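sequence-free structure coming up:
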């Protein structure tokens, strides 16, 4: 944390205790990076947080090396109120929903094409005419802007309706990538990441989409757990490759969602086979069929196999998701998207009631 920034913030009086914000332990983070001050404020539900945020912004801007201020708020519950550990999924279910369906796309590790899968599942549904949005929750490594050709977007505007998402190919998108330069790392601790994700989710003007995808950060850490506990996710899609190393981590991702009572909508095998651009012959460079076998062993749906092609790489780099086009990869994503929606519909069905005769 920045000592100079903390000293400024401690001069602001905490309305609840009368102490400075630092002494009152109201701050989860306060850093300055390339002219941007990011402060995480633990807000009380019964206070005027807008006034406090304005005071924080004013104090931070007094520092010569601060050009812009970002205040992220996290809610503290009153003593005796239910905590996240008590009923996280119920609390999330009781909150207003930003979309008809919320689907997380996750992976136990990086490098398996999770964001590519999320982008193209969204593209496949948008191609069908559904209203689709994506929250890029991969704060440290946002890939969605590149995948949708939105790397030149600088900042996100805020209107009376909330944060205005960027849009590409009919898909609404909110990403940390719009708030940082391509070569600028995000050096944040867990609470700051969690607060940013929650603000993106709750304050964006999503436009009531049919499906809101959350492109999850890779792994099973604080950010992933916070999303699974505080968002009423309808289900999770697990992306993996056929090799055993990736499947080991996919099991961990499934285990995390199972512990938070989030339905697993299925596994999708990315890079299932490489299709030679010259002869068309398939090559199982990462093995083949591992995700299908794992899905059968775990008792979860298998959503499909996505081949690796030059076209997929080229269209991803150029910002035109391959699912918007035609061909074997687009067809594979279309089938996977249909299977995912069918699995989500099945997960929503109530458990059958057993009637006993008297």
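Yep, that arrived. Keep in mind it's a predicted model, so treat the numbers as computed, not measured.

use CA for all of it now, contacts and neighbours both
OK.

so who does the spatially most central residue of the chain touch?
Compute the mean C-alpha point of the chain, and by CA atoms, centre = their mean the closest residue is residue 137, 2.9 Å away. When contacts are counted by CA atoms under 8 Å, 6 or more residues apart in numbering, residue 137 is found next to 175-176, 197, 214-217.

if we go to 10 Å?
Residues in contact with residue 137 (CA atoms under 10 Å, 6 or more residues apart in numbering) are 104, 143-144, 174-176, 193-194, 196-198, 200-201, 213-218, 223-224, 227.

ok, structure two:
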């Protein structure tokens, strides 16, 4: 076999859903001819479980002319790195990348989006966590199916609760009576957020999604100054009143040097479950126009969906994506675009640098 020709053929293979190639992503980790055939090892900086079969088929098609009757042994793995965050903020042990999910306005489905993006990312093969930073109204324990759970403690640290999907979850909802209001001023909220994040024993998380509360106040300021954020996702509905607040969230992220990976438009259209008629009851194309104005991707447009609402109330996000392929496809595509955006950022090597002490 001509290994050089095989390498060239591999480099030209298109990665599904991306417009990228194995060569452009430097994904070909090893190619070798052995007694039982050709061995090819691919390594990606983003999760690819959902497109693994397509990648294997494309590799087979690209190499068949070069290998003849020889068997092709293909292995695919991932090596998700820690990427750059705001200047002067250190990364967290056990967490590689943090993605903030914000809306600026309540009631647009931000928590629902967080839960389903995280679940989609986990189904793609990544190690995922969710931090519920909406301290006044924590809903992630319910949405991810662990409302009655309590985190264990080890070495004076909290062990995040693990949901059915394998997602590690931490929320103030685990630690306070859910029927009682959290009546705290800003400094207490900021301290609670930092404790939930820094005093939790996160276990080798590739992507930690932070479900932010509405607005641009103390929690968001703490996030930008003390928490290493890789990037953000802005959630909105198409209506003008939601877009006004979404633009405020966008402006906040710009001011604190946190990149925006994309806009996800929720409740884009209502589809009648009886007759199938669709109606844009909240307006149309608002999220698309916002994404275009920001020059960031529109991650998806989700309909106002009864199955989504039912799944969030019952804590069955994983079952929702398994039983509703159309809904799963929207969230999977959105999560994949976020993963690609993270992979495109520069890597963070600060943990490798020695500490310098001036005496």
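Now that the structure is in, tell me what you want to look at. These figures come from a predicted structure and were not determined experimentally.

Out of the contacts of residue 137 of structure 1, list just those in strands.
104, 174-175, 213-215 (DSSP state E).

Would you mind checking which of the residues you listed is nearest to residue 183 of structure 1?
Relative to residue 183 of structure 1, the closest of those is residue 175; by CA to CA it sits at 15.2 Å.

Tell me the counterpart of that closest one in structure 2.
Under the alignment (TM-score structural alignment), residue 175 of structure 1 maps onto residue 171 of structure 2.

what about that match, neighbour count?
By other CA atoms under 10 Å, 25 other residues sit near residue 171 of structure 2.

ditto for residue 193 of structure 1
Residue 193 of structure 1: 21 neighbours (other CA under 10 Å).

Show me which residues of the top helix by length along structure 1 are buried.
Longest among the helix segments of structure 1 by residue count, using DSSP state H, is helix 328-348. Across helix 328-348 of structure 1, burial judged by 16 or more other CA atoms under 10 Å covers 329-337, 339-341, 343-344, 347.

quick one: the helices in the stretch 51-200 of structure 2?
Listed in chain order, the helices of the stretch 51-200 of structure 2 (DSSP state H, counting those that start in this stretch) span 52-67, 110-123, 140-143, 186-198.

ranking those helices by burial, who's on top?
helix 110-123 (a mean of 26; mean count of other CA atoms under 10 Å).

Report the aligned residue range of structure 1 for that one.
By TM-score structural alignment, helix 110-123 of structure 2 lines up with residues 114-127 in structure 1.

Mean deviation, the matching stretch versus structure 2?
By mean CA distance after the TM-score superposition for structure 1, the fitted stretch 114-127 of structure 1 averages 0.4 Å away from its aligned residues in structure 2.

Residue range in structure 2 corresponding to the longest strand along structure 1, please.
Longest strand in structure 1, counting residues (DSSP E): strand 264-275. Mapped onto structure 2 using TM-score structural alignment, strand 264-275 of structure 1 spans residues 260-271.

for stretch 287-300 of structure 1, same thing?
Using TM-score structural alignment, stretch 287-300 of structure 1 pairs with 283-296 in structure 2.

so what corresponds to residue 183 of structure 2 in structure 1?
So residue 183 of structure 2 corresponds to residue 187, using TM-score structural alignment.

what do you get for residue 225 of structure 2?
Matched by TM-score structural alignment, residue 225 of structure 2 corresponds to residue 229 in structure 1.

okay, now the closest residue to its match other than its chain neighbours: neighbour count?
When the adjacent residues along the chain are set aside, residue 229 of structure 1 lies closest to residue 88, with 5.1 Å between them (CA to CA, 6 or more residues apart in numbering). Residue 88 of structure 1 has 19 neighbours, counted by other CA under 10 Å.

next one: residue 310 of structure 1
As a burial measure, residue 310 of structure 1 scores 12 neighbours (other CA under 10 Å).

residue in structure 2 matching it?
Residue 310 of structure 1 maps onto residue 306 in structure 2, by TM-score structural alignment.
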